[in-house]
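>>> fold the following and give me the result.
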Amino acid sequence: MSSLPLVFDAPRRGLPPTHFADLDPGARRAAVTELGLPGFRADQLSRQYYTRFENDPAAMTDLPAAAREKLAALLPTLLTEVRSTTTDDGMTRKTLWRLHDGALVESVLMRYPARGDSRERVTVCISSQAGCGMACPFCATGQGGLTRNLSTAEIVEQVRAAARAAARGDLGGGPGRLSNVVFMGMGEPLANYNRVLATLHRLIEPAPAGFGLSRRSITVSSVGLVPAITRLADADLGVTLAVSLHAPDDELRDTLVPVNTRWKVAEVLEAADIYAAKTGRRYSIEYAMIRDVNDQAWRAELLGDLLAPRLAHVNLIPLNPTPGSEWDASPKNVERAFVERLEVRGVSVTVRDTRGQDIDGACGQLAAAP
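Sure thing, here's the model as predicted:
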């Protein structure tokens, strides 16, 4: 299909100057030597950036002053904080970033305290595009349209800033360690495939060459770009795949997730099955619960029947309010009945713990309003 390259990776037009985080380890050493410095300075810079979360050369005091001055060329400012807003007793922090060309994106940092057998998690929800071109009508980001893809470094910088904020204790609960990254902010990650793939390598590469995060702690969400899902499976990175399904039938999904007019529910699930078979990882089905739209008993039963034989888990998301939307979240009794109909069919299901709703930082609310 001739248009597939546009699905995978839009042109670089409008992206910022090359940054250290755009480069793989070999390219880093080459860039440093081009500056007239010995190659090992690239390793020192990696340690500063990926383990100390430092992006200001002036603060890298283990490097000679002359080297710091030259290395500044590899660390252009990509993200400028416009404002940060907190809620949930300081456990949720949404940051609005201005990019070099004035485009705006948001990321959300969240701390989930340890409960029972589960360990504490510090998760950052990051954006892969400025805006989104998928046009899902219940999502504020999708309704705003697409501005452009983010560069690899613009995505990585969101993670570095989050790791630094966690380490400094900017979240309620004191200093902590970033443990999870979810590509569930602004944009469709797989529509910016090449740069998201490069970002994934930066996330999982062992320190000090990368952040050294667990593959299982990274989630890539997609509305169902089928060729890109199978391409990600072939990349064999073993990260978690989340599919934003939101309806089990094509008639409704054509409206809720317009890309369904190109790749139908059966094709999306088949691609997710290929991903599960190649990676051995269960995938997540994201399903926003919308009152009187997709929460009927028969849709719960159809979803359960579709997923029962599959290596899938359903994550129900109470719809978060967005400006001007006529839709609302399903009542709790309807939500509970939906859960029960899935469980009786043997489908694993949870209801997402909504965070940041009052600061427009929850799923579907990111609109990067100035």
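
>>> contacts, neighbours, all on C-alpha from now
Fine.

>>> which residue packs closest to Cys363, ignoring adjacent ones?
Asn320 (6.7 Å; C-alpha to C-alpha, 6 or more residues apart in numbering).

>>> let's see this one next to it:
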Amino acid sequence: MDNILDLTLDELKSWMKVNNEGAFRAKQVLEWIYKKHIFEFKDMTNISKTLTQKLENNFYFGIPEIKEIYTSINDDTKKLLLEFKDGNLIEAVIMKYKHGNSICVSTQVGCRMGCKFCASTLNGMVRNLTTGEIMAEILVGEKILGERISNVVLMGSGEPFDNFENVMKFLELVNADYSLNIGQRHITLSTCGIVPKIKEFADKNTQITLAISLHAFSDEKRKQIMPIANKYSIKEILDACDYYIKNTKRRVTFEYSLVKDVNDSKEDAKALAGLLKNMLCHVNLIPVNEVVENSFKRSSKKTIEEFESILKSYGVEVTVRREMGTDINAACGQLRRSYIDSQN
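Just a heads-up that it's a prediction; the model follows:
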């Protein structure tokens, strides 16, 4: 059986035709799912019993079980621990802003990129999530909130460009008017810098925001914390970003996790500013989330403010990410890992 959430409207229309049903039924079914959050074919009241039986014989709803919900007492951020039918666990984080509800979704179970400051990668990658499984994270989030989610960040566990085909199909599906109809400008995709995929993504000419996990100004320093730096240099990444900017006319966001005594000195700030000052970009400074399994500590508030000030003095647009959910381990992979450890 197939997960019906993996199908686009055209794919479900084709299935309907093959199974001697009207193509218009496909839109009816998907609207029940995405507009009304109905996850049982028998509850779709304008679908015939014959079609209901055919659907039940061929498809299932890949909606994960909610294992845990943690709600921050500080800012109402919710962290979800979700379990799929195969027993694999992922996390999603719901954040409430004045401009609407945002969700940070995972694209893989685990991650193989090996970034040293990230808990997602500690046990490596188990498998990719399908298009429908990524969609299901949003559906579960909306069900919990009882409200629409209007912004999506692909910044949870996993490297989106390491699951390229499923993620590209997800971006098509989540944006579709028959589905969740989330505008491309309300979607951000974060990558650690897989150069060929950045260029391939640029060729699709979307309005989706591209975020690059940079975290260092030099290849030497970046290799110490991000293994991907052994494959792609910062120059190659910046060249790919230039290609993206020219194709889309969109600015690139550079994520920079500030780690005490590793990449947070004034010299680091000046070197980073020199690297980016002439690029259409924005720097998002992130106080690193401390993980038990490594020795990285977050920079002091004073250091962060000085780093920000130096970038601004060079004309680089910069903000310090608002910290949300720190009391509930809202950083990637922390909840999943602690849950797995507690079961062993």
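
>>> now do the strands in structure 2.
Assigned by DSSP state E, structure 2 shows strands spanning 2-3, 59-60, 65-71, 78-83, 89-97, 100-105, 108-110, 125-128, 151-154, 187-191, 209-213, 252-258, 281-287, 318-320.

>>> among those, which is nearest Ile328 of structure 2?
Closest to Ile328 of structure 2 of the strands of structure 2, according to C-alpha to C-alpha: strand 65-71, at 6.3 Å.

>>> distance between the closest one and the chain's centre?
18 Å (C-alpha atoms, centre = their mean, to the nearest Å).

>>> repeat for stretch 79-95 of structure 1
Distance, stretch centre to chain centre, for stretch 79-95 of structure 1: 17 Å (C-alpha atoms, centre = their mean).

>>> circling back to that earlier point, save the strands of structure 2 as CSV, and put in mean neighbour count and distance to Gln28 of structure 2 too.
Converted to CSV, these look like this (neighbours: other C-alpha atoms under 10 Å; distance: least, C-alpha to C-alpha, whole Å):
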stretch, mean neighbour count, distance to Gln28 of structure 2
strand 2-3, 14, 17
strand 59-60, 15, 16
strand 65-71, 15, 25
strand 78-83, 22, 28
strand 89-97, 23, 28
strand 100-105, 21, 26
strand 108-110, 27, 30
strand 125-128, 17, 29
strand 151-154, 22, 25
strand 187-191, 20, 26
strand 209-213, 22, 31
strand 252-258, 23, 38
strand 281-287, 21, 41
strand 318-320, 17, 43
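
>>> counterpart of Ser257 of structure 2 over in structure 1?
Mapped onto structure 1 by TM-score structural alignment, Ser257 of structure 2 lines up with Ala288.

>>> for its match, which non-adjacent residue is spatially closest?
Ala288 of structure 1 sits nearest to Ile317 (C-alpha to C-alpha, 6+ apart), 4.5 Å away.

>>> the one you found pairs with which position in structure 2?
Under TM-score structural alignment, Ile317 of structure 1 pairs with Ile286 in structure 2.

>>> how much space between that match and Thr319 of structure 2?
9 Å (C-alpha to C-alpha, to the nearest Å).

>>> does the match of Ile317 of structure 1 touch Glu255 like I think?
Yes: counting by C-alpha atoms under 8 Å, Glu255 is a contact partner of Ile286 of structure 2 at 7.1 Å.

>>> neighbouring contacts of the biggest helix by length in structure 1?
Assignment by DSSP state H gives helix 152-168 as the longest helix of structure 1. By C-alpha atoms under 8 Å, 6 or more residues apart in numbering, the surrounding residues in contact with helix 152-168 of structure 1 are 18-22, 49-50, 52-54, 78-79, 107, 109, 122, 124, 126-128, 171, 174-178, 181, 195-196, 198-199, 202.

>>> which of the residues you listed are buried?
For the contacts of helix 152-168 of structure 1, a burial check counting by 16 or more other C-alpha atoms under 10 Å picks out 18-22, 49-50, 52-54, 78-79, 107, 109, 122, 124, 126-128, 171, 176-178, 181, 195-196, 198-199, 202.
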